[in-house]
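>>> Got a predicted model here, sequence first, then my questions.
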Amino acid sequence: MAASAVENAGVSALRSVMLRVRQAAERSGRDPALVRVVAVSKIKPVSLIRQVYNFGHRCFGENYVQEILEKAPQLPDDIEWHFVGHLQTNKAKLLLAGVPNLALVEGVDNEKIANHLDRAVSNLGRNPLKVLVQVNTSGEESKSGIHPSDCVELAKHVKFECPNLQFSGLMTIGMPDYTSTPENFRMLSKCRTEVCKALAMAEEHCELSMGMSGDFEQAIEMGSTNVRIGSTIFGPREYPKKQTD
């Protein structure tokens, strides 16, 4: 398939995704405008991202530090970048320095990474950085994320001990077979209730980032405000080699 055809397919796929998002939000009785779609462009070329950008989309996500550092400078600076992968502490400053338009880090799962991000924001003189606390709602050892019983303490640490970070909500990844994903999503919603009570925070101000290509409609129906969609927009991924950052 020619490159232009692939790019046009990405735009067509995004249009279809946005329609499905709107319909899912309406089924849940919510305003579709309250659901953000993060187009996760992991291992996809800048040319394809640019085509989706030209269609009008502005929110993109990357999983690997090196990849976002290479792509961001080649693309318009009004893109709202989300880092959605597991972030190593020694990459925190590198990420923030290299991507001035980084809007959100979705994977804060321990105090150490929160502290590194907080110091990096301060040292770089950036505006406070929005972060989500990642919760491992499935109990899978292969997944990052704090145990649900510890999410309140980590959220409190971010809010009260990290003045250069803005606690913005919670994130989780459902189990891959999707059969138990509803329970994962219910658990994240329960965590939000507990966190908001502890922080005296209105639940509508606490994001729920849950739902990916295979389950985003269900996630929206269960209250997700932020869905991370990659292959459904950009097509299947072919991994050249395992990356570690």
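Looks like it came in fine.
>>> For the rest of this, base every contact and every neighbour count on C-alpha atoms.
OK.
>>> Could you pull up the residues touching Leu132?
104-108, 167-171, 207 (C-alpha atoms under 8 Å, 6 or more residues apart in numbering).
>>> what about 7 Å?
105-108, 167-171 (C-alpha atoms under 7 Å, 6 or more residues apart in numbering).
>>> same deal with Asn63?
Asn63 neighbours (C-alpha under 7 Å, 6+ apart): 42, 83-85.
>>> Return the closest of the residues you listed with respect to Asn8.
For these, the residue nearest Asn8 by C-alpha to C-alpha is Lys42; the value is 18.1 Å.
>>> just the strands in the chain please.
Secondary structure of the chain (DSSP state E): strands located at 36-40, 59-62, 80-83, 102-108, 129-134, 165-171, 207-209, 226-229.
>>> hey, which of these is tucked in deepest?
Mean neighbour count (mean count of other C-alpha atoms under 10 Å) peaks for strand 207-209 among the strands of the chain, with a mean of 26.
>>> all helices for this structure, in order.
3-27, 46-54, 65-71, 92-98, 111-124, 151-161, 181-199, 216-221, 231-234 (DSSP state H).
>>> Check which helices and strands the second one sits against.
Same thing as helix 46-54. helix 3-27 (3 or more C-alpha pairs under 7 Å, 6 or more residues apart in numbering; DSSP states H and E).
>>> same deal with the fourth one?
Helices and strands in packing contact with helix 92-98 are listed as helix 65-71, helix 111-124; criterion 3+ C-alpha pairs under 7 Å, 6+ apart.
>>> can I get the ones you listed in CSV with distance to Ser144?
CSV is the format used below for these (distance: least, C-alpha to C-alpha, whole Å):
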stretch, distance to Ser144
helix 65-71, 16
helix 111-124, 13
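>>> hold the first one in mind and look at this next one:
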Amino acid sequence: MNLENYKKISSSLDKNIKLVAVSKGQPIEKIHEIYQLGQRDFGENYLQELIAKKQHLPKDIVWHFMGNIQTNKVKEICINSDYIHSVSREKVLQKLTNINVKNMPKILLQLKLGDETSKSGFLPEEISRISYDKPLVKQLNIVGLMGISQNTADQSKIRKQFSQISKLFNELSKENQAFKFLSLGMSQDYNIALDCGIFFPI
């Protein structure tokens, strides 16, 4: 979370695009410094770190959980998050249907981009199936998609993958008005993500 890099990215974004500052591993003081600049959306990868930071930071921060989700921690992640970007497996989806929390966070389904075996995510046809189940979408507060590009320096590959998820998102949002958010891009490829209509550059 480099301050100069943050200023550069945030100043280049349109008003309808929300920047999520990834704060994992960052000290409270650094997060508060960026908060003072007007940043309100922060992303964490680990539940315990998220819980610890929430206790020491302003209440109006919007917390985005972006890490791998263990099924035994689903309820606690829901309780402590405003958005969950990384719902990537059927088991997690099933667990979400069985929990009872006062305020369900906004859920984004992770699309598998690229063929890396280490990367998780739903296939396009799986996401389409889920999106057409409107009672489920409403129950789980599913509001969009998330994608992480392949780890490559080849910008044409990244652009192709971002275009793939952007196309799917546009198709789904026409059929289901609940789909409003597309979470895509990191500091090294956010400029490509912007070309694909991103709503949550990270």
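Looks like it came in fine. Note that the coordinates shown come from a computational prediction; the quantities given were computed from them, not determined experimentally.
>>> Can you give me the TM-score here?
After superposition, the two chains reach a TM-score of 0.89 (TM-score structural alignment, normalised by the length of the second structure), with 200 aligned residues with a C-alpha RMSD of 2.1 Å.
>>> before we move on, back to that, closest to Ala24 of the first structure among the contacts of Leu132 of the first structure?
Using C-alpha to C-alpha, those come closest to Ala24 of the first structure at Met171, 19.1 Å.
>>> what does the closest one align to in the second structure?
By TM-score structural alignment, Met171 of the first structure lines up with Met146 in the second structure.
>>> So what touches stretch 170-188 of the second structure?
142-148, 193, 198-202.
>>> ok, back up a step: which residues does the match of Met171 of the first structure contact?
85, 108-111, 182-184.
>>> again, only using 10 Å
Residues near Met146 of the second structure by C-alpha atoms under 10 Å, 6 or more residues apart in numbering: 66, 84-88, 107-113, 121, 165-166, 169, 181-185, 198, 200.
>>> any idea how far Ile198 of the second structure is from it?
Per C-alpha to C-alpha, to the nearest Å, Met146 of the second structure is found 10 Å from Ile198 of the second structure.
>>> Quick check: neighbours shared by those two?
By C-alpha under 10 Å, 6+ apart, the residues touching both Met146 of the second structure and Ile198 are 166, 181-185.
>>> Tell me which two of those residues sit farthest apart.
Phe181 and Gly185, at 13.0 Å, using C-alpha to C-alpha across those.
>>> what's the span of stretch 23-33 of the second structure, first residue to last?
For stretch 23-33 of the second structure, the end-to-end distance is 12 Å (C-alpha to C-alpha).
>>> before we move on, what about stretch 187-198 of the second structure?
So stretch 187-198 of the second structure: terminal residues 13 Å apart, C-alpha to C-alpha.
>>> Could you tell me where that stretch falls in the first structure?
Using TM-score structural alignment, stretch 187-198 of the second structure pairs with 213-224 in the first structure.
>>> in that stretch, what's buried?
Residues 214-224 are the ones in stretch 213-224 of the first structure that count as buried (16 or more other C-alpha atoms under 10 Å).
>>> The counterpart of Leu96 of the first structure in the second structure: what's it in contact with?
Taking TM-score structural alignment, the alignment pairs Leu96 of the first structure with Cys78 from the second structure. If you count contacts by C-alpha under 10 Å, 6+ apart, Cys78 of the second structure has them with 47, 65, 84, 96, 99-107.
>>> between those, which is closest to Arg40 of the second structure?
Among the contacts of Cys78 of the second structure, and counting by C-alpha to C-alpha, the member closest to Arg40 of the second structure is Phe65, at 14.1 Å.
>>> Tell me the spacing between the residue mapped onto that closest one from the first structure and Arg186 of the first structure.
Counting by TM-score structural alignment, Phe65 of the second structure lines up with Phe83 in the first structure. In this view, Phe83 of the first structure and Arg186 of the first structure are 24 Å apart by C-alpha to C-alpha.
>>> Turn the contacts of stretch 170-188 of the second structure into a markdown table, columns for distance to Ser131 of the second structure.
What follows is those, written out as a markdown table (distance: C-alpha to C-alpha, whole Å):
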| residue | distance to Ser131 of the second structure |
| --- | --- |
| Ile142 | 8 |
| Val143 | 10 |
| Gly144 | 9 |
| Leu145 | 10 |
| Met146 | 14 |
| Gly147 | 16 |
| Ile148 | 20 |
| Ala193 | 23 |
| Ile198 | 19 |
| Phe199 | 19 |
| Phe200 | 20 |
| Pro201 | 22 |
| Ile202 | 24 |
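>>> Find the pair from these with maximum spatial separation.
Most distant of those, by C-alpha to C-alpha, are Ile142 and Ala193, 21.2 Å apart.
>>> was I right about the match of Phe65 of the second structure contacting Phe60?
Yes - judged on C-alpha atoms under 10 Å, Phe83 of the first structure makes contact with Phe60 at a distance of 8.7 Å.
>>> who touches both of those two?
By C-alpha under 10 Å, 6+ apart, the residues touching both Phe83 of the first structure and Phe60 are 40, 102-103.
>>> Pretty sure Asn80 of the second structure sits against Trp63.
Yes - Asn80 of the second structure is within contact range of Trp63, at 7.7 Å (criterion: C-alpha under 10 Å).
>>> quick one: common contacting residues for the two?
Joint contacts of Asn80 of the second structure and Trp63 (C-alpha under 10 Å, 6+ apart) are 50, 54, 105.
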